[in-house]
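Peer 1: model the structure of this input:
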Amino acid sequence: MRLLHTSDWHIGRTFHGHSTDDHLRSVLAAIADAVAEFSVDAVVVAGDIFDSSTPKAGAFTLLADALRAIRDNGAQVVLTSGNHDGPARLAHNAAFASAGGVHIKADHTDLASPVTLSDEHGEVLVYGIPYLHPEFMRGAYAEFTGSTHQDALAFAMDQIRADALARPGSSDTQGKTPPRYVVAAHCFAASAAGTAPPETTEDTGRAEERDITRGGLNLVDIATFDGPAYTALGHIHSRQTLSDTVRYSGAPLRFSFGERSSAKGMWLVDLGADGLESATWLELPTPRAAVRLEGTLAALMAPDAHPGAEEAWVEVILTDDQLPRDAMRTLQARYPHAVTLSHRPANRYDAGPQQYAERVEGKSDAEVLEEFLTYVRNGAGPTDAEHALLNEALDAIDAREATR
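Peer 2: As a prediction, this is how the structure comes out:
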């Protein structure tokens, strides 16, 4: 049995206000191409299909096109809902879609109803766990008294293991094992060491701890997923291998500059007669790279500077002592997809240890204005022309006050 594990499509998401639909469409087409190239039996998408619980009509069209291409190339599809999805909207016409080989798992009251696949070794059961909000679980199951996502996932996995063991020929009392089964879930799972999955960033070159409640999801112990031949996880946007059988595929597209150093792709999962045989990483195309450029405006605008960034999403950090006027407009003439700009001067003005009130005490209005401009412009005081304008304005104020 050959599966493709992907997740976090986030259809409808923008990149700093710019649509990613066209880029995502090309990446999803590459997933469909991989289905044909590698003779994939099923594509498992572990949550966050949409970026919003109320997606626009165009998002449904993009999803339908992607699913049709995957089905045309021979694979069935199992989708689960994530914390971004609206389960009811995602699962509308789910029964009809299932008849066409697209299986949508978004109902928290129906956890132990797998999609049944088969190969030369027998059945493979694919269980899709939707995002499980503990409050909804307490309302649906009298026996559930938990309050965390860990509690909810443990409850779901207990139901799944029990269902798998109840299958014909899978009784514990007969000393037999359950059929091969796969689980897809959307959560924030602990690594084998019991910590949050690390992210390797381009900035530090080392692992960073992640917020264990990122996206509203509590940390889930990896041991919760003991039993399945493979667990396909979603929610983390970069690939993570928590164990041989528990993995994140990450998002197929970069949705922020924080993801610019993470590889984008999916896991090609092969199951044999006894369970997992291999999980191979397949790279996906990058429709538009995401880069960070740092330097002075003059250096960044030099004719030979960063030619590879001209078609990329660009995050700019300007190091000029003073922020140049119309800096973003100037940059976009060279880097049309520059979308963020921050100013971090290479040289910082030292105003001294005194508080502002102490620095301006006893000074004239003109001197106070000069002090203010020098401070907010990183040491650059008013020019001669600005001095003249300030003095003219102060004289006008004095003249008006004298006539009262």
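Peer 1: rest of the way, CA atoms for contacts and neighbours
Peer 2: Noted.
Peer 1: stretch 343-360: how far from the chain's middle?
Peer 2: Shown here is stretch 343-360, whose average C-alpha point lies 38 Å from the average C-alpha point of the whole chain (C-alpha atoms, centre = their mean, to the nearest Å).
Peer 1: contact partners of it?
Peer 2: Here stretch 343-360 makes contact (C-alpha atoms under 8 Å, 6 or more residues apart in numbering) with 317-323, 367-368, 371, 375, 378-379.
Peer 1: which of those residues fall in strands?
Peer 2: 317-318 (DSSP state E).
Peer 1: nearest to residue 38 among the contacts of stretch 343-360?
Peer 2: For the contacts of stretch 343-360, the minimum distance to residue 38 (C-alpha to C-alpha) is 42.5 Å, reached by residue 317.
Peer 1: distance check, that closest one against residue 339.
Peer 2: Here the distance between residue 317 and residue 339 works out to 11 Å (C-alpha to C-alpha, to the nearest Å).
Peer 1: with residue 47 instead?
Peer 2: If you measure residue 47 against residue 339 using C-alpha to C-alpha, the figure is 28 Å.
Peer 1: who's more crowded, these two?
Peer 2: Legend: neighbour count by other C-alpha atoms under 10 Å for residue 47 and residue 339, higher for residue 47 (33 against 17).
Peer 1: alongside the first, I'd like the structure of this one:
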Amino acid sequence: MRVLHTSDWHLGRAFHRESLLEAQAAFVDHLVETIRSERVDVVAVAGDVYDRALPSVDAVALCNETLRRLVGENVRTILISGNHDSARRLGFGADLIDAAGVHLRTDPARVAEPVVIDGVAFYAIPYLEPEVVRAPWQLPERSHSAAIEHAMAMIRDDLAGRDARSVVLAHAFVTGGQGSDSERDISVGGVAHVPVTAFDGVDYVALGHLHGRQRMGESVRYSGSPIAYSFSEAGHVKGSWLVDIGPCGFRAADFVPAPVPRPIARVSGRLADLLTSQRWARFEDHWLQVTLTDPVRPKSAMESLRRRFPHTLALAFDPEVTAQAAPRPSRISGRPEIEVALDFVREVRGEPADDDERRLLREAVEACRAKEALA
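Peer 2: Below you'll find the model as predicted:
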């Protein structure tokens, strides 16, 4: 059996306000092409199908189109809810949709009810919020580890009565995994990790939540997100794991890279060098996060950068040499607001505001006073 392990689609997500729906649709095209060329039997989606509990209409339409196309390829699809999904909304009509070969598993109570396909039992562990499952499962503590270990105990009990190979889908943060800036924090009391040993006893574990592909063990893997959702993922290779399950269980897994909608990069340097040097030419079509190292913060830096790098999305300032700091005022209370504002400009930029900026600040201060007077 061939299983295509994918996760963290985050349909509807934007990248620094840039829509990614076209890129996500291109990934779906790639997914279908891979299913055909690699003769995939089952697609396992390990959570975070949507980017939010109330997805946009366009995101729902893309999900609907994706599932329709997968059904058309005569491939079985198993999806679990992640911490970004609404379990109830994603799981709507699950029993009816089962008949089409799409298996939505979002209810923790069903973790020990596998989808059995050609002698392989697929167990689905949706994202488990510890506070939600603690009482019904009588967990000894409120933690992700306790929740996953209880779910796995139920799965092992069920599997013991079957003559079947096994695959577990789970959405969790496994100890040792490398996170990125685009993942939502799921820690409880400062702890979010689940030990990899919690998943012992099954043939393959298809993990979701972390956005970089990684192996937590030979048969315990994250596929990562199919698209980069933060600049911290600039070095990632995105895609899915193509997993072979043989008569004796897990046999091999190969990574299938996904198309890159637009490359991303982080660059750092002085503004004049970034705008003129040919060594930066290869980044002209990238989405960029730029850190300027000029000793004094340049004016209109974003506008200047976008003339050469039209897809610059984020700008930071980290001067190589700190400009001579202006004497800091000994007090703020009682001083005119305009003086405080002008001191702030001089402090963060290393040079005073010009005449136009002074006029703009005065107008802003006067507008605030007028608003307060009318309140």
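Peer 1: quick check: which helices or strands does the host helix or strand of residue 396 of the first structure pack against?
Peer 2: Following DSSP states H and E, the helix or strand that holds residue 396 of the first structure is helix 384-402. Secondary structure elements in contact with helix 384-402 of the first structure, counted by 3 or more C-alpha pairs under 8 Å, 6 or more residues apart in numbering; DSSP states H and E, are helix 365-376.
Peer 1: for the helix it packs on, which helices and strands make contact with it?
Peer 2: Packed on helix 365-376 of the first structure, when contacts are counted by 3+ C-alpha pairs under 8 Å, 6+ apart, are helix 356-360, helix 384-402.
Peer 1: buried residues in the shortest one, which are they?
Peer 2: If I follow you right, that is helix 356-360 of the first structure. Neighbour counts over helix 356-360 of the first structure (16 or more other C-alpha atoms under 10 Å) mark residue 360 as buried.
Peer 1: and what of stretch 49-57 of the second structure?
Peer 2: Residues 49-53, 55 are the ones in stretch 49-57 of the second structure that count as buried (16+ other C-alpha under 10 Å).
Peer 1: would you list those residues in JSON lines and tack on distance to residue 355 of the second structure and secondary structure?
Peer 2: Listed next are these as JSON lines, based on distance: C-alpha to C-alpha, whole Å; DSSP: H, G, I helix; E, B strand; the rest coil:
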{"residue": "49", "distance to residue 355 of the second structure": "51", "secondary structure": "coil"}
{"residue": "50", "distance to residue 355 of the second structure": "48", "secondary structure": "strand"}
{"residue": "51", "distance to residue 355 of the second structure": "45", "secondary structure": "coil"}
{"residue": "52", "distance to residue 355 of the second structure": "45", "secondary structure": "coil"}
{"residue": "53", "distance to residue 355 of the second structure": "48", "secondary structure": "coil"}
{"residue": "55", "distance to residue 355 of the second structure": "46", "secondary structure": "coil"}
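Peer 1: right, and out of those residues, which lies closest to residue 110 of the second structure?
Peer 2: When the buried residues of stretch 49-57 of the second structure are compared for distance to residue 110 of the second structure, the smallest value, 18.9 Å, is given by residue 49; criterion: C-alpha to C-alpha.
Peer 1: you'd agree that closest one is up against residue 87?
Peer 2: No: under the criterion of C-alpha atoms under 8 Å, residue 49 of the second structure is not in contact with residue 87, lying 10.6 Å apart.
Peer 1: list the residues that contact both of those two?
Peer 2: Both residue 49 of the second structure and residue 87 are in contact with residue 81, where contact means C-alpha under 8 Å, 6+ apart.
Peer 1: check the offset of the helix or strand hosting residue 44 of the first structure from the chain's centre.
Peer 2: Per DSSP H and E: residue 44 of the first structure is located in strand 42-46. Between the centre of strand 42-46 of the first structure and the centre of its host chain there is 17 Å, according to C-alpha atoms, centre = their mean.
Peer 1: again with stretch 301-312 of the first structure
Peer 2: Stretch 301-312 of the first structure sits 27 Å away from the centroid of its parent chain (C-alpha atoms, centre = their mean).
Peer 1: what's the end-to-end length of it?
Peer 2: End-to-end distance of stretch 301-312 of the first structure (C-alpha to C-alpha): 15 Å.
Peer 1: follow-up on the earlier one: as CSV, the helices and strands packed on helix 365-376 of the first structure with distance to residue 159 of the first structure would be great.
Peer 2: As requested, those are arranged in CSV below (distance: least, C-alpha to C-alpha, whole Å):
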stretch, distance to residue 159 of the first structure
helix 356-360, 65
helix 384-402, 74
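Peer 1: so where does residue 231 of the first structure fall, helix or strand?
Peer 2: Under the criterion DSSP H and E, the helix or strand holding residue 231 of the first structure is strand 230-234.
Peer 1: related to what we said a few turns ago, tell me the angle of the helix holding residue 396 of the first structure relative to helix 365-376?
Peer 2: 140 degrees (axes from the mean of the first three to the mean of the last three C-alpha atoms, to 10 degrees).
Peer 1: what does helix 384-402 of the first structure rub up against?
Peer 2: Outside helix 384-402 of the first structure, the residues that reach it (C-alpha under 8 Å, 6+ apart) are 365-366.
Peer 1: okay, buried residues for it please.
Peer 2: residue 390.
Peer 1: rewinding a little: mean shift of the strand holding residue 231 of the first structure relative to the second structure?
Peer 2: On superposition with the second structure, the mean distance recorded for strand 230-234 of the first structure (mean C-alpha distance after the TM-score superposition for the first structure) is 0.4 Å.
Peer 1: what segments of the stretch 1-150 of the first structure are strands?
Peer 2: 2-6, 14-15, 18-19, 42-46, 76-80, 102-105, 115-119, 122-128 (DSSP state E, counting those that start in this stretch).
Peer 1: out of those strands, which one sits most buried?
Peer 2: For the strands of the stretch 1-150 of the first structure, ranked by mean neighbour count under the definition mean count of other C-alpha atoms under 10 Å, the leader is strand 42-46 at a mean of 27.
Peer 1: now what about that strand, what contacts it?
Peer 2: For strand 42-46 of the first structure, using C-alpha under 8 Å, 6+ apart, the contacting residues are 2-8, 75-82, 128, 184-186, 232-235.
Peer 1: could you give the angle of it to strand 115-119?
Peer 2: The directions of strand 42-46 of the first structure and strand 115-119 differ by 140 degrees, with the same axes, to 10 degrees as the criterion.
Peer 1: what range in the second structure does strand 42-46 of the first structure sit on?
Peer 2: Strand 42-46 of the first structure corresponds to residues 42-46 in the second structure, going by TM-score structural alignment.
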